[in-house]
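need coordinates for the below:
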Amino acid sequence: MNVVQEPMAVSQPLSDIYMRDYNKVKELYDYNPQTEEAWHERAAWLDQTHALRADRKALVSRLRSYNAERNPHEAVARSLDDLEDVNTLVVVGGQQSGLFTGPLLVIYKALTIIQTARMAEKRLNRKVVPVFWIAGEDHDFDEVNHTYVLSSDLQVQKIKIDHPTGERSMVSQVQVPMDAWQQAIEELSAKLPNTEFKEDFFAKLQSYAEVSCNLSDYYARIFGMLFGEAGLVLLDSADSALRSIEVPMFERIIEDNDPLEEALMQSLQDVQDHQYNSQADVTAGNANLFYIHEGTRLLLHKVDGRFTDRKQQVSFSRDELQRLVQEHPERFSNNVLTRPLMQDYLFPVLSTVLGTGEIAYWALTHRAFHAFGFRMPIIVPRMSFTFVEGTVQKQMTKYELSFADVVERFTVRKEAWLQAQDTLGLDVHFEDMKQQLNELYEPILEKLAQIQAGLGKLGETNKQKVLEQVEFLQHRAANDLAKQNETALRHWERIHSSILPLGKPQERVYNIFAYLNRYGLAWISSLYEIPLDLSGQHRVISLPQ
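Modelled structure (predicted):
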């Protein structure tokens, strides 16, 4: 497996600077992941602040129950035994529960979590457990209900399941019927070629569907298949059994909501002072807390001393909200800016693995961590890859295309190549012909206009019709030339569809199962051989044919 660093533009300027030149944004974060001392400093701080966090035994007990059902591997059980020890630390990261695990970047995030935990364990000479946080409390079902594969006819194909009710519920509470699972599995199977691994994989997908009632459960079981042997512990943030453990932090978020708001607003100003845009909604009066009302997740705001939603379906005083969180913790849910605080309350987080969008919006939580007595954990950028299969690499070599050519100037290179196939120079001849026609028409049009203005206009119309016929012939010749090179143009299309599907990085579109179907489950283990890169720079990985 050949691994080469190849730059790819990062869509978030703040994240780009964080990864390339940390010192320029160090005021927005607490630790530089690329320095040795940061890891020891963070571990020492965690050792001194056990009282800030949740009951470890209660947390591990719930995680054992959750993982025993969905992620029942001996390595996971050992991780949980280790986590019960007060000296054990955690590397955590998470994602929404996408269909069939969603895009490849989710796989890379899990891989980075595992690799970072292994690195930290050696560096600190103590146990460090990898944890994956499934964001099942998110309510945007349309973000997670689909995935993409490249079909045999080189089309990017979408596989999707529909929301059964359309209600704005947490993803982990949306009940997916068996026929929806079945249809999605059959669609995925139809779009992938038959291989020696296919039957086994799809038997597993079928068996998981039979015992999964929602996307998060299904996602967890697939993740267990992929990463359980590496000891990756899974958690669903919507797990109602976790809520009783989270109550003290919810109480703090309610009680200290004004200082929380002030800290978030100050961090927003810090980000803007560094000339960056906010990557999350920080607005005055936002309580940064959701309340579940009749199955719907409502974002709370502070209005005239009360907590209410935008449509005022619910309204609570601070004391009423405190009583509710004690009596019905399952009705509460974090938003994107309080989830990092809850994560640090639950776990002794040595490091968190984030994508570029997350790195940018986590800067908004910097002062909130400090306001609550915490420190922001070490942020490790998720590793970023593009897989280039042997056939695609061979075609790139044939057409003398670099990775940068495909990503930055593909259309220009493709058009230049096609023009080079015109050995007769037809395009040049056609352009010369059109120029000569314009020159021939010009004097006669002037004379026609002198006879009568209308006759001059008729002559201009006549010229345009002649030029249109020439252009028609030119396009026809170009189309026929393209047909003569149809096979080669399919190669070009395959290169582009493989590396930049839908004009986006491969990792943000394609699903892992096309690769698993071709290379088998053991292929996941081979990914651990890729060296950990704490800078998160993009790399290209060459795969066999």
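
when you work out contacts or count neighbours from here on, use the C-alpha atoms and nothing else.
Fine.

helices of the stretch 151-300 of the chain, start to end?
Listed in chain order, the helices of the stretch 151-300 of the chain (DSSP state H, counting those that start in this stretch) span 178-191, 198-211, 215-227, 240-255, 257-273.

need the ones you listed in TSV (columns: mean neighbour count).
What follows is those, written out as TSV (neighbours: other Cα atoms under 10 Å):
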stretch	mean neighbour count
helix 178-191	16
helix 198-211	16
helix 215-227	23
helix 240-255	19
helix 257-273	19
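
of all these, which lies closest to residue 404?
Distances from residue 404 to each of the helices of the stretch 151-300 of the chain were compared using Cα to Cα; the minimum, 29.0 Å, belongs to helix 178-191.

residues contacting the closest one, please?
For helix 178-191, contacts defined as Cα atoms under 8 Å, 6 or more residues apart in numbering pick out 149-152, 159-162, 202, 205-206, 209-210.

can you pick out the most distant pair from those?
For the contacts of helix 178-191, with distances taken as Cα to Cα, the pair at the greatest spread is 152 and 210 (28.8 Å).

surely residue 91 is in a helix?
No - membership of residue 91 in a helix is not supported by DSSP: H, G, I helix; E, B strand; the rest coil, which gives strand.

who touches it in this structure?
Counted by Cα under 8 Å, 6+ apart, residue 91 has contacts 113-114, 116-117, 128-131, 349-353.

residue 239 too?
Counting by Cα under 8 Å, 6+ apart, residue 239 has contacts residue 136.

quick check: it vs residue 69, distance?
With distances taken as Cα to Cα, to the nearest Å, residue 239 is found 13 Å from residue 69.

would you turn the contacts of helix 178-191 into TSV with distance to residue 327?
As requested, those are arranged in TSV below (distance: Cα to Cα, whole Å):
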residue	distance to residue 327
149	45
150	49
151	51
152	55
159	41
160	38
161	35
162	34
202	43
205	38
206	38
209	33
210	34
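
residue 230 is in contact with residue 75, correct?
Yes - contact between residue 75 and residue 230 holds when scored by Cα atoms under 8 Å: they sit 6.4 Å apart.

residue 394: neighbouring residues, count only.
With neighbours defined by other Cα atoms under 10 Å, the count for residue 394 comes to 14.

tell me the helix or strand right after whichever helix or strand it is part of.
Residue 394 belongs to helix 390-398 when elements are defined using DSSP states H and E. With elements assigned by DSSP H and E, the helix or strand that comes after helix 390-398 is helix 403-408.

buried set for the next helix or strand after that following helix?
Elements were assigned by DSSP H and E; along the chain past helix 403-408, the next helix or strand is helix 410-420. Of the residues in helix 410-420, those buried under the neighbour-count criterion (16 or more other Cα atoms under 10 Å) are 410, 413, 414, 419.

please name the nearest non-neighbouring residue to the first one.
Here the nearest residue to residue 410 in space, its sequence neighbours aside, is residue 496; by Cα to Cα, 6 or more residues apart in numbering that works out to 7.7 Å.

please give me the structure for this one as well, since I'd like to look at both together:
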Amino acid sequence: MNKSLSYQQTGYFSPLILDYLAQKPYLQNLYQYFPTLENFKKQIELKQNSYLESTRNRLVKSLNNQYQNTAISPKTKNNLELLTKENTFTITTGHQLNLFTGPLYFFYKIISVINLTEQLNNAYAEYNFVPVYWMATEDHDFDEINFFNFKQQKLEWKVNASGPVGELKTEQLDEVFKQFESLLNQSTNAKKLKELFINSYFNQENLAEATQYLVNELFGEYGLVIVDSNKKELKKEFIPFIKSDIFQNTAYKKVSKTKSYLEKSDYKVQVNPREINFFYQDKNLRERIIFQKNSFYVNNTDLVFSPKEIEDEIDKNPQKFSPNVILRPLYQETILPNLAYIGGGGEIAYWLELKSFFDAEKTPFPILFLRNSALLVLSKQFEKLEKLEVSIEDLFLKTNELKTVYTEKVSQLDIDFSKQKQFLEQQFQDLYQLAKKTDQSFLGAVAAQEKKQKNGLDHLEKRLLKAQKRKFESEINRVLKLQEELFPNQNLQERVLNFSEFYEAFGDQLIEKLKENLNPLNFKFSIIQLDN
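Now for the predicted structure:
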């Protein structure tokens, strides 16, 4: 039973994202084109007029170097060759180097990108479209990526880490693997998972190479191209923008205005710009650059540059300048012949802060797609729902609300006292009219009595509901157990579980099922049945 819900129905998406998808006028100046198939024609023209042949050549050379020791599928090989052509464009998603891919939604991102490129290749035969995964190899938030959840266990890589995570040596993962192996069953799919982990993390030198290998093994057959942007030859293309940020604070000026604009409508702002949005990185080092007293300091170090010295350093060693979350999108759009970015709600929220900054830097702003979201439900779980007379929509409710809704559904008593309250209000209207005709001071006494009577009904309603919850406690607990299976810790499944939990049972059919059901042009939350 596959079905879909509006994102609003789920209760898990922010007002900003819901308003973006609804194309609310207030937000329309924060993006170039809304994500429709038709709008790609205009986006292609924008990118064609700005993307340089020299940049394309540099990108292709770098990718060929990155892939020289990787066994690639015919489709990926073909896509790398297509990238040399001026009528080839990319569709991109980016993500951190989470251990063993991290939360399940990583798969939804990648598959959204693959499916969109296939739709575009069908719609625009005169162009080529290549799916890209941009690895966040320069990130340094190790605590966000050093674990994955499997069978209600947190498998954590415990090691002291500093500097860009992509450069971390994939050592000291033995304990994680032992724990993972002990939780796996003896199936063929479990054996594949073990081999995938071993080949990714024990046979590769660092986390960037491990992630590239892992993602290529999972999605290479669909032609996915994986980009490690932390390369000197690619950073050379970005030199003018590094200088613009460091010396002119362009991003800070533009994004701060957009931030204020969003805050006026009470939208939650996702990221805050700094005067300088670059880190200085070197071996085991990635620290913010701060301007003080006409010098540039690298935070938490003794490194200091004069304006002339830092300009020379940018020219000689651009790879040492690492963009933060504000500048990374511009770097991506400078390097790639990109048309659209697919990201989660938080990502789209911060991209919406960047349009005026892109305009100032004369760089086309990509079409922004919210990645697909899904809930994977086993057949036996659907059967339990049916027996309990619970709809899948009910499980999206918060626990207390679900208890109430379910109790009211199964109880043979009418727990809702709305009719009685309405009747009470009508009776008191007559008393108010009577009080107005006799003694005005009597009005206060009538109002006090009305409030007392309504409070009494509320109390009785709550007592009756509480009694019925006790009566149906066994059934309610079964419903709550099912909700916890599908919404661990009252969170979306895709944000907690790892793909291996489903791969162990379904193998490659998992990816095929997701690919079949996720449509990036359909802005709905998918509920996908997996047959046991």
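
if we can go back for a sec, elements contacting the helix holding residue 394 of structure 1?
Applying 3 or more Cα pairs under 8 Å, 6 or more residues apart in numbering; DSSP states H and E, one finds that helix 390-398 of structure 1 makes contact with helix 486-499.

got the angle for the helix it packs on vs helix 390-398?
With axes from the mean of the first three to the mean of the last three Cα atoms, to 10 degrees applied, the angle from helix 486-499 of structure 1 to helix 390-398 works out at 120 degrees.

so where in structure 2 does the helix or strand following helix 486-499 of structure 1 end up aligned?
Taking DSSP H and E as the definition, the helix or strand that follows helix 486-499 of structure 1 towards the C-terminus is helix 513-519. Per TM-score structural alignment, the counterpart of helix 513-519 of structure 1 in structure 2 is residues 500-506.

mean deviation, the matching stretch versus structure 1?
Here stretch 500-506 of structure 2 is compared with structure 1 after superposition; its mean distance to the aligned residues, by mean Cα distance after the TM-score superposition for structure 1, is 1.0 Å.

give the contact list for residue 34 of structure 2.
Contacts for residue 34 of structure 2 were tallied using Cα under 8 Å, 6+ apart; they are 23, 367, 368.

show me what contacts the second one?
Applying Cα under 8 Å, 6+ apart, we find residue 367 of structure 2 in contact with 31, 32, 33, 34, 35, 43, 339, 340, 341.

now, these that are in helices?
Assignment to helices by DSSP state H places the following of the contacts of residue 367 of structure 2 there: residue 43.

tell me the counterpart of residue 317 of structure 2 in structure 1.
Residue 317 of structure 2 maps onto residue 328 in structure 1, by TM-score structural alignment.

for the residue of structure 1 positioned farthest from its centre, what are its contacts?
If you look at how far each residue of structure 1 sits from its centre, by Cα atoms, centre = their mean, the farthest one is residue 451, at 69.3 Å. Contacts were defined as Cα under 8 Å, 6+ apart; by that measure residue 451 of structure 1 touches no other residue.

relative to residue 393 of structure 1, how far out is the nearest residue in space to residue 389 of structure 1 that is not next to it in sequence?
With sequence-adjacent residues excluded and distances taken as Cα to Cα, 6+ apart, residue 389 of structure 1 is closest to residue 543, at 4.5 Å. Summarising the geometry, the distance separating residue 543 of structure 1 from residue 393 of structure 1, computed by Cα to Cα, is 9 Å.

also residue 126 of structure 1?
42 Å.

which of those two has more neighbours?
Relative neighbour count places residue 393 above the other of residue 126 of structure 1 and residue 393, with 19 against 13, counting by other Cα under 10 Å.

tell me which of the contacts of residue 367 of structure 2 you also see in structure 1.
Among the contacts of residue 367 of structure 2, the ones whose aligned partners also stay in contact in structure 1 (both residues aligned by TM-score structural alignment, their matches' Cα atoms under 8 Å) are 32, 33, 34, 35, 43, 339, 340, 341.

ok, average deviation of the stretch of helix or strand residue 129 of structure 1 belongs to from structure 2?
Assessed by DSSP H and E, residue 129 of structure 1 sits inside strand 128-134. For strand 128-134 of structure 1, the mean deviation from structure 2 after alignment is 0.6 Å (mean Cα distance after the TM-score superposition for structure 1).

what is that strand packed up against?
helix 74-83, strand 89-95, helix 104-124, strand 233-236.

and the next element down the chain from it?
Towards the C-terminus, the helix or strand next in line after strand 128-134 of structure 1, according to DSSP H and E, is strand 146-150.

elements contacting that next one?
Partner elements for strand 146-150 of structure 1 (3+ Cα pairs under 8 Å, 6+ apart): strand 156-160.

helices and strands around the strand it packs on, which ones?
Contact here means 3+ Cα pairs under 8 Å, 6+ apart; on that basis strand 156-160 of structure 1 packs against strand 146-150, helix 178-191.

counterpart of residue 384 of structure 1 over in structure 2?
The equivalent of residue 384 of structure 1 in structure 2 is residue 373 (alignment by TM-score structural alignment).

quick check: closest non-adjacent residue to its match.
Spatially, and ignoring its direct neighbours in sequence, residue 373 of structure 2 is nearest to residue 525 (5.3 Å; Cα to Cα, 6+ apart).

residue in structure 1 matching the one you found?
With TM-score structural alignment defining the correspondence, residue 525 of structure 2 maps onto residue 538 in structure 1.

returning to that earlier point: more neighbours, residue 75 and residue 230 of structure 1?
Between residue 75 of structure 1 and residue 230, counted using other Cα under 10 Å, the more crowded position is residue 230 (20 against 17).

any idea how far the more buried one lies from residue 113 of structure 1?
Residue 230 of structure 1 is 11 Å from residue 113 of structure 1, by Cα to Cα.

ditto for residue 330 of structure 1
The value you get for residue 330 of structure 1 to residue 113 of structure 1, if Cα to Cα is used, is 28 Å.

what's the burial count for residue 146 of structure 2?
Applying other Cα under 10 Å, I find that residue 146 of structure 2 has 19 neighbouring residues.

with residue 373 of structure 1 instead?
Applying other Cα under 10 Å, we find 10 other residues in the vicinity of residue 373 of structure 1.

tell me how far the spatially most central residue of structure 2 lies from residue 208 of structure 2.
Against the mean C-alpha coordinate of structure 2, by Cα atoms, centre = their mean, the closest residue is residue 344 at 2.7 Å. Taking Cα to Cα as the criterion, residue 344 of structure 2 is separated from residue 208 of structure 2 by 22 Å.

fine by me, we can end here.
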